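Undergrad: no FASTA, just this:
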């Protein structure tokens, strides 16, 4: 990788132990090689060095009181990575796995994802190692209030606009926004994913899952195929997975798997998405409860998974949608998918495929949509929510969905055309990274060094 090796070594020294961040950076740098060779001004202007260092990192203590009156302490993070194109935009993740490296990896990916939408958005990410699972409503509320008390002075409608992510859904956004309003005295579009009754956008909850399917629709169209009639594998059982399955069913496809931390649900007749929604909404229930209604389905406990593999990817299918979390799909999983007939993979999660898995997909010639392109629907509709907030307006669900479908088409076109420009037709990893990078890098150069 030439000088890139020095960059990676420097990152490991200045930001030790941030494995996911190094992985994301290495993938981007490899993809950018053709454009950096063709346009040396990007290196001459020090764009890479500036792009890899966040503009601001905010780490803070979150102290809150549980139902037993005990004081609890968690870590809070907000990484404001790049604002060349607009206010920082990216979700908040509440999960025990959260650390500085994961937030940096997510924030770095968010720069390119947001740039690909064509909308005026910078990149950022945040969260905490707090786990909402098993906590009472009162505990979640008190944690969210404590988190926002530490964060509110660093965000704003034209500065930094967080959203939800894993562990941060409608409930958490409500508590966070209520505390922001209480502290700031302002009713403004500082958070997205709000209730449609008080400033949110219709279609935001569904946007990442729907957008992931729309992106697959565009990849399949290039192959002369359609989604209708296809058998689909989906991982995860959260917001993204549920609405990916919902849109697939609506378009005539048949999702047959989903998963959570306890295992994988398989229903070859096609998953009952309304039932899954009710199970997950009912105290975030276990997927195994599905079998009480559908006796022809079966559940594979995580303890029974093949060594180094996930049961989600072991079924014969046409399309795959990894929608759970980072690095969930391994190289051996990818080989199984290709062997089992999958022709298209569209990432609903952020970096769910390992480097080995991505290599398998690219070599196989199947259609592969990386997360920074395929799962950009959520941030796209977040920006539409920002537009509605700024205009004090509310759009219909049909208008939002039409805009989302258009944005996902445009993202695919940008990535596909850029890949073709550099002689690697169909390589959307390279196309998405270069297209996003160019937009951000040009803005950074035009605005001068800071």
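TA: Received, thanks. What you see is a predicted model, and the numbers here were worked out from it, not measured in a lab.
Undergrad: alpha carbons only for contacts and neighbour counts from here, please
TA: Fine.
Undergrad: buried stuff in the helix or strand containing residue 414?
TA: Using DSSP states H and E, residue 414 sits within helix 397-421. Neighbour counts over helix 397-421 (16 or more other Cα atoms under 10 Å) mark 400-401, 404-405, 407-420 as buried.
Undergrad: buried ones in stretch 265-285?
TA: Using 16+ other Cα under 10 Å as the test for burial, stretch 265-285 gives 265-268, 270-273, 276-277, 279-280.
Undergrad: typo on my end, it should be stretch 130-149
TA: Neighbour-count burial for stretch 130-149 [16+ other Cα under 10 Å]: 130-132, 139-149.
Undergrad: Now tabulate the residues you listed in a markdown table and tack on secondary structure and distance to residue 320.
TA: Converted to a markdown table, the buried residues of stretch 130-149 look like this (DSSP: H, G, I helix; E, B strand; the rest coil; distance: Cα to Cα, whole Å):
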| residue | secondary structure | distance to residue 320 |
| --- | --- | --- |
| 130 | coil | 30 |
| 131 | coil | 28 |
| 132 | coil | 29 |
| 139 | helix | 37 |
| 140 | helix | 34 |
| 141 | helix | 36 |
| 142 | helix | 38 |
| 143 | helix | 36 |
| 144 | helix | 34 |
| 145 | helix | 38 |
| 146 | helix | 39 |
| 147 | helix | 36 |
| 148 | helix | 37 |
| 149 | helix | 40 |
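Undergrad: Included below, for side-by-side comparison, is a second structure:
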């Protein structure tokens, strides 16, 4: 990688994987060849997107699709529309997606794509024109048995609808080439809620195994205010927890009292974010406090659970120390690579100090995004299955399948971590997730002749 342009996010993701794989690789050195191969995307597509603004001037953006690995099935991963989008970020997301998808147990490969287009401040007509121009090129490279993109930051139901409509016109076919579709034209129930719900289902297992407890009375810090954060908050509240914070790129909103956020508060915030406004537009009244430019992690003296659910590298080492000082016992990523490497190192160091499963005081139980936030892509996979069968399952059926997938994912991480973790009486979920996902993908690649 030394001869390549600097790609800090991708290099961080590769380091995070490779560092935890070492105990497995020492016992199985032949897999080092697979590690060298799996780091390189099978294909990267870059293209120009030219579209017309409402004032009839011409705009141009960069479009990307990183088709990272298809050993387990069609490439699967979101399309991000945000001005920060570049190849480093998309390669990191695609690389993570490969192993995340493997952990769901569904037959999906990994990929990621998007554009540096910013939907904020654009009219619906301008977004439609961009989506049609974007799909004009992307349609050449995707298909229900080739590559099935989904939503991501900046790509919600509106954008998916426009892209699907464009694909249908260009290709003259109605097929499940995108997930996150509308409920009455091929979408699945529970898809908007899936990542947030799945995150909470995963942490439910962590709570039981570390402390023999549940969500009742737990003080929960959540960052972000999009779909993941909103539905994680609603599920936490439903299960008896107290949500103390939400945030966006402009700052953090924190609850003053013991009640925390209510479902009505979350609904009002959802309306604010749907209008693409800052959290400052939420009528905070006297029950909340606004912290301009802040993240939630250093704003509380006491908390139990932290769920970073906004973006990558949103929780650093100093903030990790602040969470430990506040008594936080559980950190699980709703965002992709939400914690910096130094934060992960601090959490893992606290785990390594445990001498028995019953003496875990001061320990933080940490779950990486590739496992904890796999619920979104899991229900995307279930949407693909429904499309293939021309069926639509009930919300209860999808939710039950989602919960089963997240519980199985957790057990896989715990069992693999127990086998290969270094130090501590409690297994490393990050090592378990990385090693389990890697073995599944590497074995499939070997069977198909990608390494031997």
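TA: All right, it came through fine. Computed from a predicted structure; not experimentally measured.
Undergrad: Where does the helix holding residue 414 of structure 1 end up in structure 2?
TA: Taken onto structure 2 by TM-score structural alignment, helix 397-421 of structure 1 occupies residues 395-419 there.
Undergrad: Now do that stretch: everything it contacts.
TA: By Cα atoms under 8 Å, 6 or more residues apart in numbering, the residues outside stretch 395-419 of structure 2 that reach it are 103-105, 188-190, 194, 198, 201-202, 205, 371-372, 374-375, 378-379, 382, 426-433, 435-436.
Undergrad: One more pass at 7 Å, please.
TA: The contact list for stretch 395-419 of structure 2 (Cα atoms under 7 Å, 6 or more residues apart in numbering) reads 103-104, 189-190, 198, 201-202, 371, 375, 378-379, 427-429, 431-433, 436.
Undergrad: Mean distance of that stretch to its aligned residues in structure 1, please.
TA: Here stretch 395-419 of structure 2, set against structure 1 after superposition, deviates by a mean of 0.5 Å using mean Cα distance after the TM-score superposition for structure 1.
Undergrad: do the same with stretch 12-24 of structure 2
TA: Stretch 12-24 of structure 2 differs from its equivalent in structure 1 by a mean of 0.7 Å after superposition (mean Cα distance after the TM-score superposition for structure 1).
Undergrad: pretty sure residue 442 of structure 2 is touching residue 34, no?
TA: Yes. Under the criterion of Cα atoms under 7 Å, residue 442 of structure 2 makes contact with residue 34 at 5.9 Å.
Undergrad: How about residue 202 of structure 1, nearest residue that isn't a chain neighbour?
TA: Of all residues not flanking residue 202 of structure 1 in the chain, residue 397 sits nearest, at 5.2 Å (Cα to Cα, 6 or more residues apart in numbering).
Undergrad: likewise residue 302 of structure 2?
TA: Spatial nearest neighbour of residue 302 of structure 2, excluding adjacent residues (Cα to Cα, 6+ apart): residue 326 at 4.4 Å.
Undergrad: Against residue 97 of structure 2, how distant is the one you found?
TA: Counting by Cα to Cα, to the nearest Å, the separation of residue 326 of structure 2 from residue 97 of structure 2 is 32 Å.
Undergrad: Pull the contacting residues for residue 159 of structure 1.
TA: 87-88.
Undergrad: in the stretch 101-250 of structure 1, which spans are helices?
TA: For the stretch 101-250 of structure 1, the helices defined by DSSP state H, counting those that start in this stretch cover 137-151, 170-184, 207-222, 239-250.
Undergrad: if you skip the residues just before and after it, what's nearest to the counterpart of residue 174 of structure 2 in structure 1?
TA: By TM-score structural alignment, residue 174 of structure 2 lines up with residue 187 in structure 1. With Cα to Cα, 6+ apart as the criterion, residue 187 of structure 1 has its nearest non-adjacent residue at 6.0 Å, and that residue is residue 181.
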